[in-house]
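Undergrad: turn this into a structure:
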Amino acid sequence: MCQRFNGVHNCREFPSLLALNGYIQASRALMITSIVCGTFGLLLALIGVQCSKAGGENYVLKGRLAGTAGVLFIFQGLCTLIAVSWYAFNITQEFFNPLHAGTKYEIGEGLYMGWCSAVLAIAGGACLTCSCQMGTEEKYRLPYQAKGTVYSGPAPTRSVAASTYGRNAYV
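TA: Alright, predicted model coming up:
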């Protein structure tokens, strides 16, 4: 780390990344885990949404991929929340410690952004996990079937439904 004051260089080498405090190293590891989980969750979510052409027309597999992506997003949010909260706790402890001789840091915008991103990742992952279909096959009742029967085949096209009903059948 070099600083320049009026043409004079004042350089101080940082000895090692391993010389940092343990909570900073753990927070880095948690944030790297969070980034990896978020990246894989995003890829799985893009493949697992029903409107995507990737992955074919197997909606059961797409539902499972979307559910897995939701779990990864929840794990990402938890890792971020733990790392940011732990770092903020240690900053607060050092700030109010009268015996701390080092630099006293304050809670800044980066920590607030970390908390917001963690809450949004957890909420988005919960929504994605709850909205996916994890069943083995799609079962739904067609409008022209009796109330006790369930159709478990492919979805009817609009032309089949239109040919079955007259124009006054829709509400």
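Undergrad: C-alpha only now, for contacts and for neighbours.
TA: Will do.
Undergrad: ok, the most centrally placed residue in the chain to Ile82 distance?
TA: Centroid check for the chain by CA atoms, centre = their mean gives Phe73 as the closest residue, at 2.4 Å. Distance, Phe73 to Ile82, using CA to CA, to the nearest Å: 14 Å.
Undergrad: now Pro156
TA: 48 Å.
Undergrad: what about those two, which has more around it?
TA: Using other CA atoms under 10 Å as the criterion, Pro156 and Ile82 rank with Ile82 on top: 17 against 9.
Undergrad: tell me which residues touch that one, please.
TA: Ser27, Leu30 (CA atoms under 8 Å, 6 or more residues apart in numbering).
Undergrad: another one to check against the first:
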Amino acid sequence: MNQGYIQASRALMIIAIVFGTFGLVATLAGMQCSKIGGENYVLKGRIAAIGGVFFLLQGICIMIAVSWYAANITQQFFDQFYPGTKYEFGEGLYIGWSSATLAIGGGLCLMCACSFTTPSEKIAYPYQPSSRGHMLSTVAMSQSVPSNYGKNAYV
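TA: Down below sits the predicted model:
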């Protein structure tokens, strides 16, 4: 009775966990709201794209392990001369296929969203005026334009 595919599936799932951990760390480090990497958004985009690659590799490892296990279950189930216990598909296989699909989709979305652009192609955030009709500034109050509101108008 050769059960080597079970050990290989386990090894692929452990590798998938490692890829997922690296992908999570790289994606969190590559987010624009994180302090890691400073204000270099090109570097942050590349780090986030590397996280997407790790998620893609994670999904591929999960898909291979789960599909390989399911193929062997199917082969043993329909073999009339198989002497061992015959298993059927269960919730674990469906959860594995779903998580692999989500990991592959998430990795592809991260890789497409974090394109490798040069700093000259970076689009600046659009200016959004404040809701009170005047501009908030870090300039001292003596240099700013006087507003229509007194000090008691602020909450």
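Undergrad: TM-score for the pair, please.
TA: The TM-score (TM-score structural alignment, normalised by the length of the second structure) is 0.76; 130 aligned residues with a CA RMSD of 2.3 Å.
Undergrad: what's the match for the residue nearest to the centre of the first structure in the second structure?
TA: In the second structure, the residue matched to Phe73 of the first structure (TM-score structural alignment) is Phe55.
Undergrad: in three-state terms, label the equivalent of Glu88 of the second structure over in the first structure for me.
TA: For Glu88 of the second structure, the aligned position in the first structure is Glu106, judged by TM-score structural alignment. Using DSSP: H, G, I helix; E, B strand; the rest coil, the structure places Glu106 of the first structure in coil.
Undergrad: repeat that for Ala26 of the second structure.
TA: Looking at Ala26 of the second structure with three-state DSSP, the answer is helix.
Undergrad: element containing the residue mapped onto Thr92 of the first structure from the second structure, please.
TA: The alignment partner of Thr92 of the first structure in the second structure, by TM-score structural alignment, is Thr74. Element membership of Thr74 of the second structure [criterion: DSSP states H and E] is helix 41-77.
Undergrad: tell me the buried residues in that helix?
TA: Across helix 41-77 of the second structure, burial judged by 16 or more other CA atoms under 10 Å covers 41-70, 73, 76-77.
Undergrad: what do you get for stretch 103-110 of the first structure?
TA: Of the residues in stretch 103-110 of the first structure, none is buried (16+ other CA under 10 Å).
Undergrad: can you give me the end-to-end span of that stretch?
TA: So stretch 103-110 of the first structure: terminal residues 18 Å apart, CA to CA.
Undergrad: still on that earlier bit, how about the match of Phe73 of the first structure, what does it touch?
TA: Shown in contact with Phe55 of the second structure (CA under 8 Å, 6+ apart): Phe19, Gly20, Gly23, Ala103, Ile104, Gly106, Gly107.
Undergrad: residue contacts, the nearest residue to it once chain neighbours are set aside?
TA: Leaving aside its chain neighbours, Phe55 of the second structure sits nearest to Gly107 (4.8 Å; criterion: CA to CA, 6 or more residues apart in numbering). When the contact criterion is CA under 8 Å, 6+ apart, the partners of Gly107 of the second structure are Gly51, Gly52, Val53, Phe54, Phe55, Leu56.
Undergrad: what ranges do the helices span in the first structure?
TA: Along the first structure, counting by DSSP state H, helices occupy 22-48, 59-95, 109-131, 158-164.
Undergrad: okay, the ones you listed in CSV with distance to Arg4 of the first structure next?
TA: Listed next are these as CSV, based on distance: least, CA to CA, whole Å:
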stretch, distance to Arg4 of the first structure
helix 22-48, 28
helix 59-95, 28
helix 109-131, 27
helix 158-164, 73
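Undergrad: follow-up on the earlier one: and the contacts of Phe55 of the second structure, which is closest to Ser34 of the second structure?
TA: Ranked by distance to Ser34 of the second structure (CA to CA), the contacts of Phe55 of the second structure are led by Gly23 at 15.4 Å.
Undergrad: residue in the first structure matching the closest one?
TA: Counting by TM-score structural alignment, Gly23 of the second structure corresponds to Gly41 in the first structure.
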